[in-house]
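> my questions concern the predicted model and sequence given below.
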Amino acid sequence: MAQQHLDPTDPRSGHVGPPGPTGEALAGHLRSQATEFLRALRRYRDPGGTAAGATAAGAQDPVDAARALRRSVRRISACLHTFRPLLDPDWSESLRPELAWLSGTLGMEHAYESRLERLLLALHRLSGAVFPAQPTGAAVGTAAPPAALPAPDRGTLTVGAAKAGALLDRRLTLARTRAHTTALQALGSSRFHAVADSIAVLASEVPLTRTAVTTDLHPLATAAQERLEAAVTALPLITAGSPYNAEALVHGLSPDPSSPHPQDAPWHQVRLLLRLHRYAREVLDGHNPTVEVRLLTAGQALDRHRDAAEAAADAAAAARTPRIAPATAYALGVLHADQRHEVEAARFAFQQCWQKQTVGT
């Protein structure tokens, strides 16, 4: 009988295939992200070289630098979460909440700016009313008017839309100004300096465990993917089977208008888990990251979902302002319903994207 030769990469052969990335790759990724953080921090503190001589392009540099700070902070935090068994536990557990605080603080100003732009564009789309130009923010990603809604009374809506837009402008501009002040105070605080010092040390020295340098990263990255897939499986994707699902909207409305929408939390959790999965893939891929169109498209749909849900909540909050005119309240109610339909459209887009088996690069 001829001797059977097993594939050396087959687990049954008893041989180990090509070695996968280990803790050394994780350390290199963390050092790279720490270096990016320090680079962005220098740009933020010294835009255009001097404060007096900053050009128009330099004036935008602090905004870009703040976004770069958040990008690196999110990736460092994701590594501390996904690859926690390979890192010094005391160090990682003390740094993770500080990174979450910093990322959230730096992101609020941009979030309010984008939300205001989204809501004013939606009011214009629904009523035809014209509002003052707002500062340019991120892409809003609004879809077509919801076909499942009855056409609103254009006359009444136009009357209230201008006052509704002015009310939203006052509320969200004030919130954005406060967020800007909070971010400036945070970046000058001792708490931030402690975080920055920890990241500066990380740029040269990563506190790995003793066994990390020989531990394959794939099982931990696979666990992150499995957590994502389990969370997606638990979502009501069948309910999200149409782009503007009026039935899902009606049955999902919260009895308490001041509380979060009851169906949003699982979707927000999937968005977080998808980000952790993407960042884990970046660590595995090293300097040659593979861009999966499916993951990017799914992430964009979940970003739209988050943006529309938060915009709807702001419209509802504005509608509870005491002593506003009925036409203003009506416009805000139509706006709230419109954004909740955008939520359902984003869920449908995610469902369509996630169920596709083909992956592009």
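Everything's here; your move.

> CA atoms for contacts and neighbours, from now on please.
Noted.

> quickly find the element holding the residue minimising distance to the centre of the chain.
Centroid-nearest residue in the chain: D303, 5.9 Å away (criterion: CA atoms, centre = their mean). Per DSSP states H and E, D303 falls inside helix 293-319.

> and that helix, what other elements does it pack with?
Applying 3 or more CA pairs under 8 Å, 6 or more residues apart in numbering; DSSP states H and E, one finds that helix 293-319 contacts helix 89-127, helix 154-187, helix 264-285, helix 326-354.

> please compute how far the third one lies from its chain's middle.
Right, the one you point to is helix 264-285. 9 Å (CA atoms, centre = their mean, to the nearest Å).

> and for the second one?
Averaging C-alpha positions (CA atoms, centre = their mean) puts helix 154-187 21 Å from its chain's average.

> sort out which residues of it are buried, please.
For helix 154-187, burial by neighbour count (16 or more other CA atoms under 10 Å) applies to 157-165, 167-169, 171-173, 175-176, 179-180, 183, 186-187.

> summarise which helices and strands the very next helix or strand once past that helix is packed against.
Per DSSP H and E, helix 154-187 leads on to helix 190-202 as the next helix or strand towards the C-terminus. In terms of contacts (3+ CA pairs under 8 Å, 6+ apart), helix 190-202 is packed against helix 23-45, helix 89-127.

> swap in 10 Å and give it another go.
Packed against helix 190-202, as judged by 3 or more CA pairs under 10 Å, 6 or more residues apart in numbering; DSSP states H and E, are the following elements: helix 23-45, helix 56-82, helix 89-127, helix 154-187.

> possible to save the ones you listed as a markdown table with distance to N288?
Below are the helices and strands packed on helix 190-202 laid out as a markdown table (distance: least, CA to CA, whole Å):
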| stretch | distance to N288 |
| --- | --- |
| helix 23-45 | 12 |
| helix 56-82 | 16 |
| helix 89-127 | 26 |
| helix 154-187 | 33 |
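
> the structure to be compared is supplied as follows:
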Amino acid sequence: MAQQHHEMTAGETLSVYLQDQATDFLRSLRLHRESSTDAHGAEESLEAARALRRASRRVGATLHTFRPLLDPEWTESLRPELAWLSGTLAREHAYAVRLERLLGALHRLSSPPPPAPSAPLPGPSTPPLRGGHLPPAHPAPGTGRWTGSTPGAPLPAATPDSSTAVGRRSAGRLGSPLVERSRELGEGWAQPPVEGADTAKPRQGALPAQGPAKKPTGPLAIGAAKAAALLERQLTLARTRAHSAALQAFGSSRFHAVADNVAVLASEVPLHATADADLKPLAATAEQHLTEAVTDLPLIRAGHPYNAEALVHGLAADTAPEAQDAPWLKVRSLLRLHRYAQEVLLGETPLDPRILQAGQALDLHREAADAAAAAASAARTPRIAPATAYALGVLHADQRHEVEAARFAFQRAWLREAVTAP
């Protein structure tokens, strides 16, 4: 007798997802405790900490979105603790990524630009003969006079003024680096990623991979070298403090209480009496909050590859984060809530790739904004050389341009999602 397919209720679906995430949390915690002290063990410890942070973030977001279906007292007591743990574990990784990003930008800005392709000089389109000579001259029709050069005459040498003018015309056609960066991030959003595809070659329109990049090498200018040393000293110190804070958190009674609650969650989810309600209205509420937050964004201005909106408050005296970044960071948080709610509903079904692309664009937005803030903070260091301050100012402007490029990429992904949505 064939078994009938049992369709899970809302409470069972929510319980399965939370138990899976709690199991990942406990597995990552065990790997973190069992990692050795050598270089390989340190890498395993960092990977385990990242997995622990991902599980904490998903459990906390699920408790927030579907809290009417769970025990209210237990949910409100665990959710802030998971946010504390996720934020504590994220700082060390954030400082490392920030330093790598800033040092790579300094080397990129210090390297000479690639030579621009020379524009053809005005004149006949006939190619020159072998040896650099012009083709034989011919008499102009109706005049009897010869035009051009004599047979075998060498090409005239280009003057510095003419080559400079040609280079300026070529640079004007090529466009600014921000335009090229924006087009790189924003083009080709229609192609979804393929599961199990070869990732060695980047797909057209895909965002750059977030894996560990190679350490930049090469000489730096005197101001850029001092700026790199200052940033490395400040961010390495901040990363060391974040690492010490993470180690203290792992040994605190607060963390052990969180681990105990997650262990209970892995075996039994404390559901509310109304847990048989539908999950879709709660997920639709999270999507509605995201849509309302996106409506407040200046997507029309972000649709232009270059508008310098991110440099409006570049010389503000306030040392707080950029006020214009707050709406984008809010959308990033709401997009994560929406994505995790879709994971609960869809289960093993892959998510919409455009949601993932929009999330990657906002991740780049936050990284660039934090890197610009770090460059501005380093520029406020007392008694630094003018060349160092100038290099940090150029670095700050470069990262704010990256912020604009990420906004452009998000705008392309989000509007294409809105158009193709049923």
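Perfect, I can see it now. Values in this document were obtained by computation on a predicted structure and should not be read as measured data.

> Provide the aligned range in the second structure for the helix holding D303 of the first structure.
Helix 293-319 of the first structure corresponds to residues 353-379 in the second structure, going by TM-score structural alignment.

> do you know which of the helices and strands packed on helix 190-202 of the first structure lies nearest A221 of the first structure?
Among these, helix 56-82 comes nearest to A221 of the first structure, with 6.9 Å by CA to CA.

> quick one on the thing from earlier: mean per-residue distance, the match of helix 293-319 of the first structure versus the first structure.
Comparison of stretch 353-379 of the second structure with the first structure after fitting gives an average deviation of 0.3 Å (mean CA distance after the TM-score superposition for the first structure).

> same check on stretch 222-239 of the second structure?
In the superposition against the first structure, stretch 222-239 of the second structure averages 0.4 Å from its aligned positions (mean CA distance after the TM-score superposition for the first structure).

> spatially nearest residue to the residue mapped onto V270 of the first structure from the second structure (excluding sequence neighbours)?
Under the alignment by TM-score structural alignment, V270 of the first structure pairs with V331 in the second structure. Once flanking residues are discounted, V331 of the second structure sits nearest to A293: 5.9 Å by CA to CA, 6 or more residues apart in numbering.

> in contact with the one you found, which residues?
Residues in contact with A293 of the second structure (CA atoms under 10 Å, 6 or more residues apart in numbering) are E287, P327, W328, K330, V331, R332, L334, L335.

> ok, the residues you listed vs S176 of the second structure, which is closest?
Nearest to S176 of the second structure, judged by CA to CA, of the contacts of A293 of the second structure is W328 at 24.4 Å.

> just give me the neighbour total for the closest one.
By other CA atoms under 10 Å, 20 other residues sit near W328 of the second structure.

> you'd agree it is up against L290?
No. Judged on CA atoms under 10 Å, W328 of the second structure makes no contact with L290 at a distance of 11.0 Å.

> between these two, what contacts are shared?
With CA under 10 Å, 6+ apart, W328 of the second structure and L290 have common neighbours L334.

> re earlier: could you dump the contacts of A293 of the second structure to CSV with distance to A406 of the second structure?
Shown next, in CSV, are these (distance: CA to CA, whole Å):
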residue, distance to A406 of the second structure
E287, 22
P327, 14
W328, 11
K330, 15
V331, 13
R332, 12
L334, 17
L335, 15
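
> of those residues, just the buried ones, ChimeraX syntax please.
Command for ChimeraX that selects the buried part of the contacts of A293 of the second structure, burial taken from 16+ other CA under 10 Å:
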select :287,328,331,332,334,335
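
> going by distance to A171 of the second structure, which of the contacts of A293 of the second structure wins?
A171 of the second structure has its nearest neighbour among these in W328, at 32.6 Å by CA to CA.

> report the contact partners of the closest one.
A293, V294, D296, L297, P298, L334, L362, H365, R366, R407.

> how far away is it from I300 of the second structure?
14 Å (CA to CA, to the nearest Å).

> please pull up the equivalent of A10 of the second structure in the first structure.
The alignment partner of A10 of the second structure in the first structure, by TM-score structural alignment, is T22.

> check the gap between the residue nearest to E81 of the second structure when sequence neighbours are not counted and R33 of the second structure for me.
Leaving aside its chain neighbours, E81 of the second structure sits nearest to V258 (6.6 Å; criterion: CA to CA, 6+ apart). Separation of V258 of the second structure from R33 of the second structure (CA to CA) stands at 16 Å.

> between the two, which one's more packed in?
Neighbours per residue (other CA under 10 Å) separate V258 of the second structure from R33, with V258 holding more: 18 against 11.

> for G28 of the first structure, what are its contacts?
By CA under 10 Å, 6+ apart, G28 of the first structure lies in contact with A34, A203, S204, E205, V206, V283, G286.

> looking at the residues you listed, which is nearest L126 of the first structure?
Using CA to CA, the contacts of G28 of the first structure come closest to L126 of the first structure at V283, 44.3 Å.
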